[in-house]
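1. Predicted model follows, preceded by the sequence.
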Amino acid sequence: MVDITAEGARTTAAAVANAFLDIQAGDNSQYPRIDQMKLQKLVFYAHAWWLAHTGTPLFGDDVEAWPWGPVVGDVYGNFKEFGRNPIQGKKARVLVRRDNGPFMKFEIPEPPDEQVLSFLRNVWEAHKGMTGVQLSNATHAPGEPWAIVKENYGVLDSKPRISNTLIRDVFRSKLANVN
């Protein structure tokens, strides 16, 4: 099975994470605030549904099967200091090369385009009422990409990659069951 590559990705996982934090900041309704776990699952669901709808990746970052569910390592690294507390006052940064020279620095990534932002707002509306633990539990259900990888690996200490093809196929079957 040939996996879907990152080619054609619309944005970065860090930009998606930042977009969810911005969307939350503009939402005055009542819901569990975004903590590290909720952010990871929102980023995963956005990527999964984008793959299901378009067949292309939302971002080029790898989604890995960690013991507590699907995780994008760079997003985790950006926000790990918050632990179980709500994420406040911080944006994810990515390492970029400046002026094609030898130097690199961390910068806040460009926000996603309006089409992607509209899509992310829909993902937010569908999932904002859930806690990080509830979202994590949903990713552990039988037949979910994380659960399939867990079945194949057993222990997830190596944090194996969850293929884009697997994610797309699982979420496309969900779309087919809805329609």
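-> Alright, I've got the coordinates.

2. Every contact and neighbour count from this point should use C-alpha atoms.
-> OK.

3. ok, the most centrally placed residue in the chain - contacts?
-> Nearest to the mean C-alpha position of the chain, by CA atoms, centre = their mean, lies V43 at 2.1 Å. By CA atoms under 8 Å, 6 or more residues apart in numbering, V43 lies in contact with A13, V16, A17.

4. Just name whatever secondary elements the strand or helix carrying the second one is in contact with.
-> Just to be clear, that refers to V16. V16 belongs to helix 13-25 when assigned by DSSP states H and E. Here helix 13-25 touches helix 36-54, helix 73-79, helix 114-127, going by 3 or more CA pairs under 8 Å, 6 or more residues apart in numbering; DSSP states H and E.

5. Same list, those, but as a markdown table with distance to I167 please.
-> Formatted as a markdown table, these follow (distance: least, CA to CA, whole Å):
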| stretch | distance to I167 |
| --- | --- |
| helix 36-54 | 6 |
| helix 73-79 | 17 |
| helix 114-127 | 16 |
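
6. this is the other structure I want to compare:
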Amino acid sequence: MAEILDVAKYFILLSEPNTKRNITHLKLQKLVYYAHAWNLALYQEPLFLDDIEAWVHGPVIPELYDAYREYGYTEIYYSNDLPGNTEDLMNNEIDIIEATWEMYGQYSGKYLENLTHLENPWINARQGQDYYDHGNNIIENQDIQEYYAARLQGDN
């Protein structure tokens, strides 16, 4: 199973600075979430063990947030000094990361945030909260797996 910071660093490695296929912290959070979601849907196992919380700006992994919060809304450039080690990733983990990048890499972080706000896993985890409440409810892997597996079947 992958480590969250290894997954994130691989996405940054794939990014194309100064283009719409760049990476910001917001976009990184959503890409990592989508890679995890599709891994659950396709292989019935999580990509990583970290909890995903339903924050106001969409799904967030707190450890990843802490590692990249200093970037704010600025672009993140690849560097060997970034946390994580891409060499620790297995081929199947790299495959899901690259497939996720191909599917979502051209979109902005804000677009991906809005997309997650339309999807049941985030909506369900935010139940009972006002839209702008901070909130840190867990988005359950079972909810994620069921939702994205149904999308694979064309049910959503």
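-> Nice, I can see it. Predicted model, so just to flag it, every value in this text is computed and none were measured.

7. before we move on, the earlier item: and which of the contacts of V43 of the first structure is nearest R121 of the first structure?
-> V16 (10.8 Å; CA to CA).

8. one step back: just the buried residues out of the contacts of V43 of the first structure, in ChimeraX syntax.
-> Those of the contacts of V43 of the first structure that count as buried under 16 or more other CA atoms under 10 Å are selected in ChimeraX with:
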select :13,16,17
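
9. N164 of the first structure: which of the contacts of V43 of the first structure is nearest?
-> For those, the nearest to N164 of the first structure is A13 (13.8 Å; CA to CA).

10. Show the contacting residues for the aligned partner of that closest one in the second structure.
-> Structural correspondence for A13 of the first structure with respect to the second structure (TM-score structural alignment): I4. By CA under 8 Å, 6+ apart, the contact set of I4 of the second structure is V32, F48, D50, E63, L64, G84.

11. Most neighbours among those, please name it.
-> Sorting those by how many neighbours each has (other CA atoms under 10 Å) puts V32 first, at 25 neighbours.

12. how deep is the aligned partner of H53 of the first structure in the second structure tucked in, by neighbour count?
-> Counting by TM-score structural alignment, H53 of the first structure corresponds to L42 in the second structure. Applying other CA under 10 Å, we find 13 residues neighbouring L42 of the second structure.

13. swap in N91 of the second structure?
-> For N91 of the second structure, using other CA under 10 Å, the count is 10.

14. quick one: stretch 133-153 of the first structure to chain centroid distance?
-> 14 Å (CA atoms, centre = their mean, to the nearest Å).

15. do stretch 172-179 of the first structure as well
-> 20 Å.

16. got it, and stretch 59-72 of the second structure?
-> For stretch 59-72 of the second structure, the distance to the chain centre is 11 Å (CA atoms, centre = their mean).

17. Need the residues that contact that stretch.
-> With CA under 8 Å, 6+ apart as the criterion, stretch 59-72 of the second structure contacts 4-5, 8, 24-25, 29-30, 33, 50-54, 83, 116, 122, 139.

18. Quick one: buried ones out of the residues you listed?
-> 4-5, 8, 24-25, 29-30, 33, 51-54, 116, 122, 139.

19. returning to that earlier point: how about the contacts made by the match of H53 of the first structure?
-> Per CA under 8 Å, 6+ apart, neighbours of L42 of the second structure: A149.

20. Quickly note the distance from it to V56 of the second structure.
-> The gap separating L42 of the second structure from V56 of the second structure is 27 Å, by CA to CA, to the nearest Å.
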